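Colleague: no sequence on hand, only this structure:
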């Protein structure tokens, strides 16, 4: 008990009344090992995507995975290879530890890289299931409601949500194999589509159904089914309007609100699909964090949401706005879907933009942005 109290997982008073903290509650909810939860609690707020992946690989839930001698050659080729695609974040030196093996397996799975060793393929399934559970706990911890107002955790929050999404989808957030997430399309068809240059939801929706069928060597109505699935994904438009020298209004609108509301039982992402709206600045301050489901956005908010954000500092810096799906990778490529917006709001520019607008055309309207 004293060890748990020192770790911040429970609180004890003089009367020996024990109460779980938010971190302790999450540890129990997601069946986390104590040492894993301690590692998660060490997050400072500026962690990158690569660093958070290492935290997942160091979790004690994966401690039963061992690095075998006959696996090293395969893993080293996935890590560094001049003749074939390799993992996104190559590691220095050769694969020599359990954590490096797990990191390589997860990255190979997210990058859709073939793993020639059958034993590693079997282990990859278990690794991804466990990593998904750890990432969900990680996201819940960094987005817990007891955070102080405007903490310097923007990078950790954003990258935790992105990593959790990637592991859930088994794809990197910028993967060209985006079609793999649609029903009826597996690794073979997604590879054919990616090789033909169809690497985003936008291109899938704009392609002719017969062209899609020709690429996949499938008969009608396969192309029409794919396009219908893409049409039932949410399409957002974001408008940013400066209010004064420190504040802006963020207006998020669902462009295909009517179409989705008429097909609520056929939504491609599912009824429980959730998205995050994350606003921060270049000083790593988290200015706004909110989440919403497609179902609530359609029925409760009537396809539109509005927020007012105030800058933390007076000096020159950037405001960054991300709208991130919780489970669908590369959704940012969908037409009119905003995934990452970088606006540089300097005091002189704000002074010019903050004058009353005679018409809405002067508002900063960003229907689409590619990273």
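Modeller: Structure's in. What do you need? Nothing here was measured: the structure is a model prediction, and the numbers come from that model.

Colleague: please make it C-alpha for all contacts and neighbour counts, starting now.
Modeller: Fine.

Colleague: quick one: the helices in the stretch 251-371 of the chain?
Modeller: 257-261, 294-299, 347-353 (DSSP state H, counting those that start in this stretch).

Colleague: of all these, which one comes closest to residue 86?
Modeller: Nearest of the helices of the stretch 251-371 of the chain to residue 86, taken as Cα to Cα: helix 294-299 at 35.5 Å.

Colleague: what separates that closest one from the chain centre, distance-wise?
Modeller: 20 Å (Cα atoms, centre = their mean, to the nearest Å).

Colleague: what segments of the stretch 1-150 of the chain are helices?
Modeller: So, for the stretch 1-150 of the chain - with DSSP H, counting those that start in this stretch - the helices run 2-6, 22-29, 34-41, 49-57, 72-79, 98-110, 118-142.

Colleague: tabulate those (CSV), appending distance to residue 255 and mean neighbour count.
Modeller: CSV is the format used below for the helices of the stretch 1-150 of the chain (distance: least, Cα to Cα, whole Å; neighbours: other Cα atoms under 10 Å):
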stretch, distance to residue 255, mean neighbour count
helix 2-6, 49, 12
helix 22-29, 36, 17
helix 34-41, 38, 18
helix 49-57, 30, 19
helix 72-79, 41, 19
helix 98-110, 30, 23
helix 118-142, 28, 18
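
Colleague: still on that earlier bit, just put the helices of the stretch 251-371 of the chain in TSV and tack on mean neighbour count.
Modeller: TSV is the format used below for the helices of the stretch 251-371 of the chain (neighbours: other Cα atoms under 10 Å):
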stretch	mean neighbour count
helix 257-261	17
helix 294-299	18
helix 347-353	14
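
Colleague: closest to residue 241 out of those?
Modeller: So among the helices of the stretch 251-371 of the chain, helix 347-353 is nearest, using Cα to Cα, at 8.6 Å.

Colleague: next up, a structure to set beside the first:
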């Protein structure tokens, strides 16, 4: 709590999360947090928020539901507003363009990322596999303002906004892998940018963490159904020197028992 400068009531919400904490549960914890309690639901925002939650285009991952499990037609509380804004932002192509709501959205993501990182450490301490995994995913998503399966993942690269991301999406470039294989001149034609934008864009892939190959082998089979496994991580060769240091959390757990068996931070 102290490490991430969280308020006491926020930490209580984290500790009260269900054992099988889902991604949606973790997001609800952030929506109830004291760090963003200053965000208020204004009367003139309700229509837009209602339309976003109706989600006619099917963009949102989660929705505000009523007692019958159907999408709620009216947003009525501050927590519901925060939940809708967070979901809208994480699509990668938010419907909100109002300055006030955009500021609220930015605050939700910045504070939410900090809270989710604290949740991750709490669940790792509790050896809660599902909670730790979902908290890590949520923290990364809020930091980048994108879900992990968003069609606009390339917005993470410098120089790519919504217009460029949509143009790349239209030519089938939806991931870092397809971008690495794309023709720089074709990129410039589709995006309407001048040479050498395509080359610079492909060079920006060097900012990403290196690819890692994982190999799992069983070395010893003991009685009572216990196995001893060796996990080998191999960083694939790089022809360039990365400009930024990256780290990763390696978590080995049992999904059935919801138990973390091994955790290590890899740098």
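Modeller: Structure received. Remember, predicted model here, so these are calculated numbers, not experimental data.

Colleague: work out the TM-score between the chains.
Modeller: Superposed pair, TM-score by TM-score structural alignment, normalised by the length of structure 2: 0.88. Supporting alignment: 252 aligned residues with a Cα RMSD of 1.8 Å.

Colleague: circling back to that earlier point, can you put the helices of the stretch 251-371 of structure 1 in CSV and add distance to residue 24 of structure 1?
Modeller: Below are the helices of the stretch 251-371 of structure 1 laid out as CSV (distance: least, Cα to Cα, whole Å):
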stretch, distance to residue 24 of structure 1
helix 257-261, 39
helix 294-299, 30
helix 347-353, 43
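
Colleague: tell me the contacts of the residue nearest to the spatial centre of structure 2?
Modeller: Closest residue to the average C-alpha location of structure 2: residue 141 at 1.5 Å, with Cα atoms, centre = their mean. For residue 141 of structure 2, the contact set (Cα atoms under 8 Å, 6 or more residues apart in numbering) comprises 90, 147, 148.

Colleague: just give the nearest non-adjacent residue to the equivalent of the first one over in structure 1, would you?
Modeller: Using TM-score structural alignment as the criterion, residue 90 of structure 2 maps onto residue 110 of structure 1. Computed as Cα to Cα, 6 or more residues apart in numbering, the closest residue to residue 110 of structure 1 that is not its neighbour in sequence is residue 171, at 4.2 Å.

Colleague: need the strands for structure 1, in chain order.
Modeller: In structure 1, the strands defined using DSSP state E lie at 10-12, 18-20, 236-242, 247-254, 274-281, 286-293, 304-310, 317-325, 340-345, 364-366.

Colleague: quick revisit: in structure 1, which of the contacts of residue 141 of structure 2 remain in contact?
Modeller: Here is what carries over to structure 1 from the contacts of residue 141 of structure 2, by both residues aligned by TM-score structural alignment, their matches' Cα atoms under 8 Å: 90, 147, 148.

Colleague: you'd agree the second one is up against residue 90?
Modeller: Yes - counting by Cα atoms under 8 Å, residue 147 of structure 2 does reach residue 90; the two are 5.3 Å apart.

Colleague: wait, which of the helices of the stretch 251-371 of structure 1 is closest to residue 321 of structure 1?
Modeller: helix 347-353 (17.2 Å).

Colleague: tell me how far that closest one lies from the chain's centre.
Modeller: With Cα atoms, centre = their mean, you get 32 Å for helix 347-353 of structure 1.

Colleague: what of stretch 117-129 of structure 2?
Modeller: That offset, for stretch 117-129 of structure 2, works out to 17 Å (Cα atoms, centre = their mean).

Colleague: got it, and stretch 210-227 of structure 1?
Modeller: 29 Å.

Colleague: and it, end to end?
Modeller: 11 Å (Cα to Cα, to the nearest Å).

Colleague: which residues in structure 2 does that stretch align to?
Modeller: Going by TM-score structural alignment: stretch 210-227 of structure 1 matches residues 185-202.

Colleague: what lies in contact with the matching stretch?
Modeller: By Cα under 8 Å, 6+ apart, stretch 185-202 of structure 2 touches 157, 159, 164, 167, 168, 171, 179, 180, 183, 184.

Colleague: the last one - how many residues pack around it?
Modeller: Spelled out, it's residue 184 of structure 2. When neighbours are counted by other Cα atoms under 10 Å, residue 184 of structure 2 registers 18.

Colleague: got the contact list for the residue nearest to residue 304 of structure 1 when sequence neighbours are not counted?
Modeller: In this structure, residue 304 of structure 1 finds its nearest non-sequential neighbour in residue 253, 4.3 Å apart by Cα to Cα, 6+ apart. Residue 253 of structure 1 is in contact with 236, 237, 238, 303, 304, 305, counting by Cα under 8 Å, 6+ apart.

Colleague: show me what residue 253 of structure 1 aligns to in structure 2.
Modeller: By TM-score structural alignment, residue 253 of structure 1 lines up with residue 234.

Colleague: which residue is the nearest non-sequential neighbour of residue 117 of structure 1?
Modeller: residue 74 (7.1 Å).

Colleague: list the contacts for that neighbour?
Modeller: 115, 116, 117.

Colleague: equivalent analysis for residue 89 of structure 2, please.
Modeller: 105, 145, 146.

Colleague: repeat that with 10 Å
Modeller: Residue 89 of structure 2 makes contact with 60, 95-96, 102, 105-106, 108-109, 141-142, 145-147, according to Cα atoms under 10 Å, 6 or more residues apart in numbering.

Colleague: likewise residue 126 of structure 2?
Modeller: 19, 120, 132, 259, 260.

Colleague: residues in structure 2 aligned with stretch 192-201 of structure 1?
Modeller: Using TM-score structural alignment, stretch 192-201 of structure 1 pairs with 167-176 in structure 2.

Colleague: please compute how far the matching stretch lies from its chain's middle.
Modeller: The mean C-alpha position of stretch 167-176 of structure 2 is separated from the chain mean by 20 Å, Cα atoms, centre = their mean.
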